[in-house]
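Colleague: Pasting a predicted model and its sequence here:
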Amino acid sequence: MTDWLSPAEWDAVRLSLRVALWATLINLPIGIALAYALARGRFPGRGLLNVAVHLPLIMPPVVTGYLLLLGFGARGPIGGFFESSLGLSFAFRWTGAALAAGVMALPFMVRAVRLSIEAVDPKLEQAAATLGASRLWVFLTVTFPLIIPGILAGTVLTFAKGMGEFGATITFVSNIPGQTQTIPLAIDLLLETPGGEGRAARLAALSIALAALALALSEWLSRRVAARVGGQ
């Protein structure tokens, strides 16, 4: 099994899983909060927030990566703050790859959760509020259990996008073997290497298998949760 991929290619697989996992973990609370704000909130600037959240879907990924480099690079205002205060660097590091994957996947998380929230009857939340429950308690006890399938869908989409992100990643953190080289970046390098087509095909097949496994797991979990919620 170890001969199927080279050590450098296994490094790319492990790094892709690490990047996708961290992008998903970071996006979960942020995506749920943004989805709730867009689905239930009525505040000035809501339209602008909606545009900002979905911009990565319509902008070229290279542009997103360039903006990340400007903002989160060592000389950027946000990146400089994190580096000086927390010692956390993003540019040309795996942390930057996770950040790029998270930004590119955030619209998928927000969209999936927002649709689930909008499908919840507001009267259920209003009934709980009339009994004296706070907005946070209403969300945790009424809304959250009903939107778990949407959260699972958003989680899988985020993870899959994190595994497959290319344009923003290579622009922001470059293609450094063992440091920032994820599966898509490794495939790109192999396709430019004479005789590397076969190894690129093996990495592509592994990527497809991981994505299919994640989707199957999401479908199974969604069915289990929906059955449990429906039976209550």
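Modeller: Looks like it arrived, so ask away.
Colleague: Only C-alpha atoms from now on, for both contacts and neighbour counts.
Modeller: Will do.
Colleague: Any idea how many residues pack against Leu210?
Modeller: As a burial measure, Leu210 scores 15 neighbours (other Cα atoms under 10 Å).
Colleague: now do Met163
Modeller: Count around Met163 with other Cα under 10 Å applied: 26.
Colleague: Beyond whichever strand or helix holds it, next helix or strand please.
Modeller: In this assignment (DSSP states H and E), Met163 forms part of helix 144-164. Next along the chain after helix 144-164, taking DSSP H and E as the criterion, comes helix 167-173.
Colleague: try this one next to it:
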Amino acid sequence: MDLLHLSNLIKTIDWESFLTPVWLSLKVSLIASIIVLLLGISAAWWMTNKRFFGKTFVETTFMLPLVLPPTVVGFILLMLLGRRSWIGQSLEWLYGRTVIFSWGAAVIAAVVVSFPLVYQTLKVGFSSVQQDYVDAARSSGASEWQVLRFITLPLSARSLMTAYLLGFARALGEFGATLMIAGNIPGKTQTIPTAIYVAAQSDHMGLAWLWTLGVVIISFILMLVVRKKGEEQH
């Protein structure tokens, strides 16, 4: 795309329609990244400090969304949250509507696919905390919550930041699972990746390029911060 074409496109674009998927993607990514960070902290703390039968199996399950095709993840979520499952029926009874094909479904998809990255980053960070500090706190009568809050989390601050940024970036780029369970409803569930897909399919390449450029810029900035944090750790 040349600069003249880009300039003409910017002048004729419907900015409300253009920005709607952007705001929805940012909202979904923000909520999903907070949820997955809390889940990741709990899971990483548990797996770092507990020994139990089947631990390898549990951890493998945690990491599965990282290697499974997104459409497979989306199909599993669709079966779990759809009206034919007791989970889906319970959620529909609780909220008065189905979760499928709502922006909440996009949040769920983003949480699931970004969890492995967040979990693994936090686990590495927690494992790097010197055990002497943890043992000293426990021998002084500190509870597990106090050890986590006052010892492990402060000493893993950089890993926490890195995990959050990775979770946000992964949620922002989620496509396959989101399309399966949230659909592509303009103004309701259409995120940037699904909007790019539709724009490319309908030969609106200018819009597709603008959305793509926005995602690339945001993702580049996030990854640049992650790299800087990683260099600071060393």
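Modeller: Looks like it arrived, so ask away. All figures in this text were calculated on a predicted structure; none of them were measured in a lab.
Colleague: what range in the second structure does the helix holding Met163 of the first structure sit on?
Modeller: Mapping helix 144-164 of the first structure onto the second structure (TM-score structural alignment) gives residues 153-173.
Colleague: gap between the matching stretch and the chain center?
Modeller: Taking Cα atoms, centre = their mean, to the nearest Å, the mean C-alpha location of stretch 153-173 of the second structure is offset from the chain mean by 10 Å.
Colleague: before we move on, what about stretch 186-197 of the second structure?
Modeller: Using Cα atoms, centre = their mean, the offset of stretch 186-197 of the second structure from its chain centre is 16 Å.
Colleague: Likewise for stretch 30-42 of the second structure?
Modeller: 8 Å.
Colleague: Also stretch 103-122 of the second structure?
Modeller: 4 Å.
Colleague: what about the strands in the first structure?
Modeller: For the first structure, no strands turn up when DSSP state E is the criterion.
Colleague: OK, contacts around Trp45 of the second structure?
Modeller: Trp45 of the second structure is in contact with Lys123, Phe126, Leu148, counting by Cα atoms under 8 Å, 6 or more residues apart in numbering.
Colleague: Among those residues, which one lies nearest to Trp209 of the second structure?
Modeller: Comparing the contacts of Trp45 of the second structure against Trp209 of the second structure with Cα to Cα places Lys123 closest, at 36.9 Å.
Colleague: Just give me the match in the first structure for that closest one.
Modeller: Match for Lys123 of the second structure (TM-score structural alignment): Arg114.
Colleague: Kindly report the same for Glu144 of the second structure.
Modeller: Under TM-score structural alignment, Glu144 of the second structure pairs with Arg135 in the first structure.
Colleague: Tell me the spacing between that match and Ala128 of the first structure.
Modeller: 9 Å (Cα to Cα, to the nearest Å).
Colleague: Any figure for the gap between Ala12 of the first structure and Arg223 of the first structure?
Modeller: 32 Å.
Colleague: Those two - which one has more neighbours?
Modeller: In terms of neighbours (other Cα under 10 Å), Ala12 is the more surrounded of Ala12 of the first structure and Arg223; the figures are 24 against 13.
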